[in-house]
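1. whatever this is, show me its structure:
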Amino acid sequence: MIRIEHAVKYLDKKVVLDDVNLEFEDGKIYGLRGRNGAGKTMILRAIAGLIHLKHGTITIDGQIIHQDIDFPPELGLLIESNNVLPDFTLRKNLQLLAKIRKVATDEMIDEAILRVGLDPKDRRKVRQYSLGMKQRAAIAQAIFEQPKLILLDEPTNAIDLDGVKSMRAIFEQEKQRGASIILASHNPEDLSVLADEVIDMAEGKVINAQ
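-> Just a heads-up that it's a prediction; the model follows:
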């Protein structure tokens, strides 16, 4: 369970989160909808512990971000530009990340790479990938440890139509596994197909949740 209470955030004296109150349950997919600057990415960043709020709290399973914990303990993350290291293969990237939590095996890494339509034996460095392949790589990074919480910012960007269908199927599978998924997307079909609940945002405020 994730609870956001009275979240306020300023950037350059501008309000980017304006008294946001939300709850997210386990095993559901939530869609964040709104124009650029509406606050969607800022919500994801706050939940991930990447920013500090001016006011309010974010609680993950009873633990407050930046008070009890620095970030969610089981987190898969794709926010804006992906953080896959460009001078390593994708497999090496995931192996390096796996050393932090010591959860994922080489078999889990290979399975995640295959699931997103890439080849774990590909010796190319990530910087040699196309934009669509880089996006698939970022999704592999978000899911390979089978986290309880997955945050996705525009996850189907730069991916071809067949690939989009495959990625949506992966997100559904992760939901069935019990993960909570919060995704921000400008693609209305992503939200209509995937989201159990859509949250509309504008100017840092929640204007509708359904």
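2. can we go C-alpha only for contacts and neighbour counts from here?
-> OK.
3. enumerate every residue touching Leu151.
-> Leu151 makes contact with 44, 48, 75-79, 181-183, according to Cα atoms under 8 Å, 6 or more residues apart in numbering.
4. so who does Gln176 touch?
-> Contacts for Gln176 (Cα under 8 Å, 6+ apart) come out as Gly27.
5. now name the helix or strand holding it.
-> Taking DSSP states H and E as the criterion, Gln176 maps to helix 161-177.
6. give me the neighbour count for Leu50.
-> 14 (other Cα atoms under 10 Å).
7. any chance of the contacts of Leu151 in TSV, with neighbour count, secondary structure and distance to Glu5 too?
-> Formatted as TSV, those follow (neighbours: other Cα atoms under 10 Å; DSSP: H, G, I helix; E, B strand; the rest coil; distance: Cα to Cα, whole Å):
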residue	neighbour count	secondary structure	distance to Glu5
Leu44	23	helix	14
Ala48	22	helix	15
Leu75	19	strand	20
Gly76	25	strand	22
Leu77	23	strand	22
Leu78	23	strand	23
Ile79	21	coil	22
Ile181	26	strand	19
Ile182	23	strand	17
Leu183	27	strand	19
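8. which one of those residues is nearest to Lys175?
-> Ile181 (7.0 Å; Cα to Cα).
9. my read is that the closest one contacts Lys175, right?
-> Yes: using Cα atoms under 8 Å, Ile181 is in contact with Lys175, at 7.0 Å.
10. which secondary structure state is assigned to the residue nearest the centre of the chain?
-> Residue closest to the average C-alpha location in the chain (Cα atoms, centre = their mean): Leu151, at 1.9 Å. Put simply, Leu151 is strand when judged by DSSP: H, G, I helix; E, B strand; the rest coil.
11. before we move on, back to that, next, the angle from the helix holding Gln176 to strand 149-153.
-> With axes from the mean of the first three to the mean of the last three Cα atoms, to 10 degrees defining the directions, helix 161-177 sits at 150 degrees from strand 149-153.
12. wait, Glu197 touches Ala209, no?
-> Yes: judged on Cα under 8 Å, Glu197 makes contact with Ala209 at a distance of 6.9 Å.
13. would you do the same for the sequence below? I want to compare the two.
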Amino acid sequence: MKIEIEHVSKKIKDALVLDDVCMTLESGNIYGFKGVNGSGKTMLMRAVSGLMYPTSGTISIDGKVLGKNMAFPERIGMLIENPAFIDSYTGYDNLKMLASINKGEVDISRALETVGLNPHDKRKYRKYSLGMKQRLGIACAIMEEPKLLLLDEPFNALDKEGQEKLSEIIRDMRDKGSLILLSSHDKDELENLSDVIYLVDSGRFKLK
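-> Predicted coordinates for the structure are as follows:
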């Protein structure tokens, strides 16, 4: 997979949240975004996912322009901001419902076990701790073995074991050829995991 971001800008009211962003992203790499809250990291991920279209510029995936030749990238997994799950469903049932939308073959139990959750846990989502909710969000992002994985602050609320497990998952997916975008306030995790790091400030992205 090859993503080409060409002169992408996004203006919301009078604020320029993405400012002439240009970059090329390729499979088999982890691209780290480093910047403070509101710098533009999440907004670029939303643009790459097709959840938001830029005010100007284009985002192409393998030669197809988002918003023109395709609405969303194919085989995408993402954890952006707060994932929405149904409070009265178990973790397994939440993922089962979401998997049914795409009608693909998904090993839900494996995805849950990979992030350290028990697929047979009968607790409802509303009873989950913050860490369990984050793990479920990660399981949702990876369960369909995406070729494009967007992770916005995925280490939030995870204990040390959870952080180590997630780092292992991210590296494994990179090694299998996925293209991964990662933002994190954890400087060490970001630098240890990323093959390429972009410094983000006021909507501008520059290579570290």
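14. so after superposing, what's the score?
-> TM-score for the superposed pair, counting by TM-score structural alignment, normalised by the length of the second structure: 0.96. Supporting figures: 207 aligned residues with a Cα RMSD of 1.0 Å.
15. buried residues in the helix holding Gln176 of the first structure, which are they?
-> Residues of helix 161-177 of the first structure classed as buried under the neighbour-count rule (16 or more other Cα atoms under 10 Å) are 163-164, 166-168, 170-172, 174-175.
16. which residues in the second structure does it align to?
-> Aligned by TM-score structural alignment, helix 161-177 of the first structure falls on residues 160-176 of the second structure.
17. do a quick rundown of the strands in the second structure.
-> 2-12, 15-26, 30-34, 56-61, 64-65, 76-79, 148-152, 179-183, 196-201, 204-207 (DSSP state E).
18. number of nearby residues for Met42 of the first structure?
-> Neighbours of Met42 of the first structure using other Cα under 10 Å come to 18.
19. show me what contacts it?
-> 16-17.
20. same question for Val8 of the first structure.
-> 15-20, 53-56.
21. now for it: what does it line up with in the second structure?
-> So, by TM-score structural alignment, Val8 of the first structure is matched to Ser9.
22. okay, buried residues for stretch 33-41 of the first structure please.
-> Neighbour-count burial for stretch 33-41 of the first structure flags 33-34, 38-41 (criterion: 16+ other Cα under 10 Å).
23. relative to Lys92 of the first structure, how far out is the nearest residue to Lys28 of the first structure once chain neighbours are set aside?
-> In space, Lys28 of the first structure comes closest to Ser180 once its chain neighbours are excluded; the distance is 5.2 Å by Cα to Cα, 6 or more residues apart in numbering. According to Cα to Cα, to the nearest Å, Ser180 of the first structure and Lys92 of the first structure sit 27 Å apart.
24. and these two? Which one has more around it.
-> Ser180 (25 against 18).
25. I figured the more buried one was touching Ile2, is that so?
-> No: using Cα under 8 Å as the test, Ser180 of the first structure is too far from Ile2 to be in contact (9.3 Å).
26. any common contacting residues for the two?
-> 24-25.
27. neighbour-wise, which of Glu197 and Ala209 of the first structure wins?
-> Glu197 (17 against 14).
28. can I get the buried residues of helix 161-177 of the first structure in JSON lines including distance to Lys28 of the first structure?
-> Putting the buried residues of helix 161-177 of the first structure into JSON lines (distance: Cα to Cα, whole Å) gives the following:
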{"residue": "Gly163", "distance to Lys28 of the first structure": "22"}
{"residue": "Val164", "distance to Lys28 of the first structure": "19"}
{"residue": "Ser166", "distance to Lys28 of the first structure": "19"}
{"residue": "Met167", "distance to Lys28 of the first structure": "16"}
{"residue": "Arg168", "distance to Lys28 of the first structure": "14"}
{"residue": "Ile170", "distance to Lys28 of the first structure": "14"}
{"residue": "Phe171", "distance to Lys28 of the first structure": "10"}
{"residue": "Glu172", "distance to Lys28 of the first structure": "9"}
{"residue": "Glu174", "distance to Lys28 of the first structure": "10"}
{"residue": "Lys175", "distance to Lys28 of the first structure": "6"}
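29. which of these lies closest to Lys99 of the first structure?
-> Glu174 (22.3 Å).
30. okay, the closest one and Gly27 of the first structure: tell me how far apart.
-> 9 Å.
31. how about Met70 of the second structure, nearest residue that isn't a chain neighbour?
-> Per Cα to Cα, 6+ apart, closest to Met70 of the second structure is Lys64, 6.7 Å.
32. counterpart of that neighbour over in the first structure?
-> Checking with TM-score structural alignment, Lys64 of the second structure has Gln63 as its match.
33. you'd agree Arg91 of the first structure is up against Ile109?
-> Yes: counting by Cα under 8 Å, Arg91 of the first structure touches Ile109, with 6.9 Å between them.
34. coming back round to it: how far apart are the helix holding Gln176 of the first structure and its match in the second structure?
-> Overlaying the second structure shows helix 161-177 of the first structure at a mean distance of 0.9 Å from the equivalent residues (mean Cα distance after the TM-score superposition for the first structure).
35. how far off strand 180-184 does that helix point, in degrees?
-> Using the same axes, to 10 degrees: helix 161-177 of the first structure against strand 180-184 is 150 degrees.
36. separation between the residue nearest to Met70 of the second structure and Val196 of the second structure?
-> 24 Å.
37. ditto for Thr42 of the second structure
-> Applying Cα to Cα to Thr42 of the second structure and Val196 of the second structure gives a distance of 17 Å.
38. with Pro54 of the second structure instead?
-> Distance from Pro54 of the second structure to Val196 of the second structure, by Cα to Cα: 23 Å.
39. same check, this time on Arg126 of the second structure
-> Taken as Cα to Cα, the span from Arg126 of the second structure to Val196 of the second structure is 37 Å.
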